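>>> what follows is a predicted protein model with its sequence.
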Amino acid sequence: MKVKVKRSGAIFIGITVFLGVAAANTGNNLLYILVSSMLALMLTSGISSIINLKNIEVRLIPPPEIYAHRRASFRVIARKSSVIPSFLIRVSSGIDETLFPIVDRRERETHLGFLFEKRGRVDRVRLTLSSDFPLGMFVRSMDISLDVPIVVFPAPIVTSLRILSSGSSMEGHSPYPFLTKGYEELKSIREYAGEPIKLIHWKLSAKKDELLVREMLDEEKEPVVLTLDMVEGDIETRLSKLAYLTIELIRLGYPVGLKLGDKEVPPERGNLQKLHILRELALY
């Protein structure tokens, strides 16, 4: 554990030293008693602060989508495994900080922001627990490392969708059969992706607790298979542009696929497909 002396703590220590010197020079018993009380208070504060940070269990629950260079809000859950509760516990990620007024055997929850500089897999994250309890003059802190396996997606870079209809060899059209949708004949039920409200299947949506739509056969939307050749830039820029195209095309209701070297993802619609493609881009 680390200890940081706040300004009020430095003043308290200075007064204690001054009174100690005065007591030694004058032999005044009252000053000895006062200095002893102040030293006992600092000792009690130190022991209390150590106990305050002990036996705290912290869990992190990540959001479904985490992008490089973008703040991601994690759920932070803390509890105390011992009977004695902890007070004024601050949890810091380096870019954000949150406060638990009390941590006891009951799970307490709040949110904490994280920022990841690179795409890819992250297995562990570091946190700092700190508290100035009980006197507010000294801050005791400790670093912890948590196993939180996550995948950080490439930071989306805005790219024009015109490249998909440019008529060139980079147009990104798919060899897969066309998937069609419209308003005449029912084909299937699937996740909502920006269709007209009239297509929402309200009864099923209420049961599943998510918006579902009726997919009808009529109006064509050609599947798009994304490749690195469709965009320009270095490898990181290309992956970021493909991430943007994936998000936008899925939002517009297109079946989207991906081809990266030997890896191929068949075109599909919906949020699960978006997450699948973004994960492949992140781990490329």
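Structure received.
>>> hey, let's count contacts and neighbours off CA atoms from now on
Will do.
>>> where do the helices of the protein begin and end?
Secondary structure of the chain (DSSP state H): helices at 7-26, 29-53, 202-208, 235-251, 271-282.
>>> let me have the ones you listed in JSON lines, extended by mean neighbour count.
Formatted as JSON lines, the helices of the chain follow (neighbours: other Cα atoms under 10 Å):
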{"stretch": "helix 7-26", "mean neighbour count": "14"}
{"stretch": "helix 29-53", "mean neighbour count": "16"}
{"stretch": "helix 202-208", "mean neighbour count": "12"}
{"stretch": "helix 235-251", "mean neighbour count": "21"}
{"stretch": "helix 271-282", "mean neighbour count": "20"}
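>>> please compare the first structure with the one that follows:
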Amino acid sequence: MIVSAMLAFMGVSGFAGKRNISSLDLEIQVLNEIYAKNEGVLKIKLKNNKRFLPSFILSVELFGKKIFVPFVESKGEFTAYLKVSFPDRGVYRIERVYICSVFPFNFFKRCTSVRSNTEFYVFPKPERPSGITDHSRNLKKKGEITSDKKGYEGDIISIREYRSGDPLKYIHWKASAKTGKLKTKELGDSINRPVIVDIDRIEGDIERKVSCATYLVLDLYKRSIPFGLKIENRIYRPEFSYKHKIKILRELAVYGKN
């Protein structure tokens, strides 16, 4: 009787445990730009596709860390955020993720693997090039041009409607008071010539080169200066956009890795 009861107990436990970790899907999303040796965040979304049964006491195991999931209702989702850090730049792939549980009786740990197929870039760690104390001064030595391009320097060339993100110091308060709507001053843009970061002219080994190039790209983007990249015999023409920044950072992330 005791043996039969124990076998029945183990059978129920095994059946319930397997059902508990079945029909689960996982989505992984990179929430921000991740740089080597710096902290980034992954958004983990666990979906329970079972029609009637919830899932209990789950753990998602990823990059040596565990995310505890107490409960996911049937056809429901559970979202968590995982802080991650990577020692090296490059392309990282998450092909499968293990989901484990000790449900129902905490006697046995059962696991299943879920396909992910997530791919993301870890950019080089930004390092300030030696000898640069004021990047804007360094660029001005190469020559400065003045144009009627819209910007935030020089004389007022027009007044327009306020747009989200416009610096408060450029709001035209007098015009705003007259119209009852916020107005922004558009100024003649005193700009530096577009800059091409030449990785071959940066001193140091390959990791130092890509780290310094990354710093320069981020600094130029922050200053709204069009930037490009010369890497080996390839040239990325200067542009100013977030898409262009990510394109160049991806190139730097994989440079010399193949």
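That came through, no problem. Worth saying up front: this structure is predicted, and the values here are computed from it rather than measured.
>>> can I get the helices of the first structure in a markdown table with distance to Arg71 of the first structure?
Putting the helices of the first structure into a markdown table (distance: least, Cα to Cα, whole Å) gives the following:
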| stretch | distance to Arg71 of the first structure |
| --- | --- |
| helix 7-26 | 32 |
| helix 29-53 | 27 |
| helix 202-208 | 30 |
| helix 235-251 | 16 |
| helix 271-282 | 17 |
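>>> how about the ones you listed, which one is nearest Phe74 of the first structure?
The closest of the helices of the first structure to Phe74 of the first structure is helix 271-282. By Cα to Cα, the value is 17.7 Å.
>>> does anything pack onto the longest strand along the first structure? Which helices or strands?
When the first structure is scanned for its longest strand (criterion: DSSP state E), the result is strand 138-152. For strand 138-152 of the first structure, the contact count by 3 or more Cα pairs under 8 Å, 6 or more residues apart in numbering; DSSP states H and E identifies strand 2-5, helix 29-53, strand 56-61, strand 120-131, helix 271-282 as packing neighbours.
>>> in JSON lines, list the ones you listed along with distance to Val213 of the first structure.
Formatted as JSON lines, those follow (distance: least, Cα to Cα, whole Å):
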{"stretch": "strand 2-5", "distance to Val213 of the first structure": "55"}
{"stretch": "helix 29-53", "distance to Val213 of the first structure": "50"}
{"stretch": "strand 56-61", "distance to Val213 of the first structure": "29"}
{"stretch": "strand 120-131", "distance to Val213 of the first structure": "33"}
{"stretch": "helix 271-282", "distance to Val213 of the first structure": "13"}
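>>> so which of these gets nearest Phe153 of the first structure?
Nearest of those to Phe153 of the first structure, taken as Cα to Cα: helix 271-282 at 4.8 Å.
>>> relative to strand 138-152, how tilted is that closest one?
For helix 271-282 of the first structure against strand 138-152, the angle by axes from the mean of the first three to the mean of the last three Cα atoms, to 10 degrees is 100 degrees.
>>> what separation do you get for Leu58 of the second structure and Lys50 of the second structure?
15 Å (Cα to Cα, to the nearest Å).
>>> who's more crowded, those two?
Taking other Cα atoms under 10 Å, Leu58 of the second structure and Lys50 do not tie; Leu58 has more neighbours (22 against 18).
>>> that one matches what in the first structure?
Aligned by TM-score structural alignment, Leu58 of the second structure pairs with Ile89 of the first structure.
>>> which other residues reach stretch 228-246 of the first structure?
The contact list for stretch 228-246 of the first structure (Cα atoms under 8 Å, 6 or more residues apart in numbering) reads 153-159, 161, 163, 170-172, 226-227, 256, 260, 274, 277-278, 281-282.
>>> quick one: buried ones out of those?
Among the contacts of stretch 228-246 of the first structure, those classed as buried by 16 or more other Cα atoms under 10 Å are 153-156, 159, 170-172, 226-227, 256, 274, 277-278, 281-282.
>>> what about Phe78 of the second structure, how many residues close to it?
For Phe78 of the second structure, the count of nearby residues is 15 (other Cα under 10 Å).
>>> that concludes my questions; thank you for your assistance.
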